[in-house]
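*Asks:* Pasted the sequence and its predicted model underneath.
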Amino acid sequence: MNRQRLVVGISGASGFIYGVRLLELLADLDIESHLIISRAALLTMAHETDYKLADVTALASHYHRADDIAAGIASGSFRCLGMVVAPCSMRTLAEIATGTSSGLIARAADVTLKERRTLVLMARETPLTLAHLRNMSAVTDMGGIIAPPVPAFYARPQSLVQMVDHSLGRVLDLFGLDAGVAHRWQEHQEPCGSEPAREGGGTVAITAD
């Protein structure tokens, strides 16, 4: 395997843009991406974006149909860094948590877990029911990572793209990949006695109750 690989699942939760932007970032990093899009995600794509299926699949190195459970990524012998489901619906979460693989996304996620590779689920739902929380706990117990796309307001995002990029940058951190899009809190601190760092013309002030 010459290039690093990552499996990307896009399920039917709101937030189709997370999967699209992830593919773009992986291409920038020269990571071979293997894409799966669920049938429900195609509906979300039509509601939330102007993308066509061909536009999205063109961003991936390889595209696999959601019902193609014979795809190479459905086997533990397929070597890769792991898998991200972006976004991850509660149905997809439930299938992964219970090992019920009705399609390729859940099957590939199951393979990722059994091979002890990194699985990241960008869960999108609120409020959460007890069933959702229990499924998240079950996936965590199995070694998966639940990473809801929570905006970092200390970064003072000026656009939706910046908010999306920060969440995806933090997800890629979990694979040891730096896309250069995550604003890192106090990574470059000012020397003692210097003026506070300023962003957007104002002083960044954080208070705690």
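*Replies:* Received, thanks. Residues are numbered from 1 along each chain as shown.
*Asks:* can we go C-alpha only for contacts and neighbour counts from here?
*Replies:* Noted.
*Asks:* How about stretch 25-39, which residues are buried there?
*Replies:* Of the residues in stretch 25-39, those scored as buried under the neighbour-count criterion (16 or more other Cα atoms under 10 Å) are 25, 26, 31, 32, 33, 34, 35, 36, 37, 38.
*Asks:* Go through those and say which is closest to residue 52.
*Replies:* Residue 52 lies nearest to residue 37 out of the buried residues of stretch 25-39, by Cα to Cα, at 12.2 Å.
*Asks:* So for residue 105, what's the nearest residue that isn't a sequence neighbour?
*Replies:* residue 9 (5.8 Å; Cα to Cα, 6 or more residues apart in numbering).
*Asks:* In this structure that neighbour contacts residue 89, no?
*Replies:* No - with contacts counted by Cα atoms under 8 Å, residue 9 stays clear of residue 89, the gap being 10.7 Å.
*Asks:* between these two, which one's more packed in?
*Replies:* Set residue 9 next to residue 89 and count neighbours by other Cα atoms under 10 Å: residue 9 wins out with 27 against 22.
*Asks:* packing partners for the one helix or strand the more buried one maps to?
*Replies:* Taking DSSP states H and E as the definition, residue 9 sits inside strand 5-10. The criterion is 3 or more Cα pairs under 8 Å, 6 or more residues apart in numbering; DSSP states H and E, and the helices and strands that strand 5-10 contacts are helix 16-28, strand 32-37, strand 82-88.
*Asks:* then this one, side by side with the first:
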Amino acid sequence: MRSQSSARRRIVVGISGASGAIYGVRLLRLLRELEIESHLVVSRSAQVTLAQELQMRIADLQALADVNYPNTDIGAAISSGSFRVDGMIVAPCSIKTLSEVATGCTSSLLSRAADVMLKERRRLVLMVRETPLHAGHIRSLAAVTDAGAIVYPPVPAFYAMPETLEQMVDHTLGRVLDLFDIESRTVRRWSGTAG
């Protein structure tokens, strides 16, 4: 029997209906390249966004993950704290999903799995995609942060001098994976200014 330290790393990936489906798709590809086991849950709205933004079918997305769960399966492995994972990334994260996690009133497997990360004190990163924000959004961002989540809006880092959309996405996801101590080799690290 393998010890926990030698077991393959596992990350839950949630994709909600916010714009930015490219983040979830590229994240799954990076995890596969890094040989990290991915457990995927996708909201119904995300399926629409995936088709509109990337002309991608849900079956093609699911093929990128090691394990897939229907968003309605509240009895799935990732709905329990006894199922060991390193954490969860919601990429992108809609305000609806954020609000459910912030209040603990979960209505789907996606928000339930995120809630489990918080109660088990595991890493939860929410790549919130909304702008501008009103006071209710800001209160939800504060509440979920107080509960232990990391809010990571996918804001591009221009010091990395990206030349393509893919480079911008990869840099952002590399910084998200840094939060799990996972080296993706997609980050152009800041080394200070010369002079």
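*Replies:* Right, received. Where do you want to start? Everything numeric here is computed off the predicted structure, so don't read it as measured data.
*Asks:* ok, back up a step: so how far is the strand holding residue 9 of structure 1 off the chain centroid?
*Replies:* Mean-position distance between strand 5-10 of structure 1 and its chain equals 9 Å (Cα atoms, centre = their mean, to the nearest Å).
*Asks:* Now flag whichever of the buried residues of stretch 25-39 of structure 1 is closest to residue 98 of structure 1.
*Replies:* The nearest one, if we look at the buried residues of stretch 25-39 of structure 1 relative to residue 98 of structure 1 and count by Cα to Cα, is residue 38, at 18.3 Å.
*Asks:* if you skip the residues just before and after it, what's nearest to the residue in structure 2 that that closest one lines up against?
*Replies:* Using TM-score structural alignment, the equivalent of residue 38 of structure 1 in structure 2 is residue 43. Leaving aside its sequence neighbours, residue 43 of structure 2 sits nearest to residue 16 (Cα to Cα, 6+ apart; 5.1 Å).
*Asks:* can you check residue 123 of structure 2 too?
*Replies:* Here the nearest residue to residue 123 of structure 2 in space, its sequence neighbours aside, is residue 87; by Cα to Cα, 6+ apart that works out to 4.7 Å.
*Asks:* isn't that neighbour right next to residue 10, touching?
*Replies:* Yes - if you go by Cα under 8 Å, residue 87 of structure 2 and residue 10 touch, sitting 7.5 Å apart.
*Asks:* Mind checking which of those two has more residues around it?
*Replies:* When neighbours are counted by other Cα under 10 Å, residue 87 comes out ahead of the other of residue 87 of structure 2 and residue 10, with 22 against 18.
*Asks:* May I have the residues that are in contact with the equivalent of that one over in structure 1?
*Replies:* For residue 87 of structure 2, the aligned position in structure 1 is residue 82, judged by TM-score structural alignment. Remark: with contacts taken as Cα atoms under 8 Å, 6 or more residues apart in numbering, residue 82 of structure 1 is in contact with 5, 6, 7, 112, 117, 118, 119, 175.
*Asks:* Please dump the residues you listed into JSON lines; it should also carry distance to residue 164 of structure 1 for every row.
*Replies:* Supplementary listing: the contacts of residue 82 of structure 1 in JSON lines, determined by distance: Cα to Cα, whole Å:
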{"residue": "5", "distance to residue 164 of structure 1": "22"}
{"residue": "6", "distance to residue 164 of structure 1": "19"}
{"residue": "7", "distance to residue 164 of structure 1": "19"}
{"residue": "112", "distance to residue 164 of structure 1": "24"}
{"residue": "117", "distance to residue 164 of structure 1": "24"}
{"residue": "118", "distance to residue 164 of structure 1": "21"}
{"residue": "119", "distance to residue 164 of structure 1": "19"}
{"residue": "175", "distance to residue 164 of structure 1": "18"}
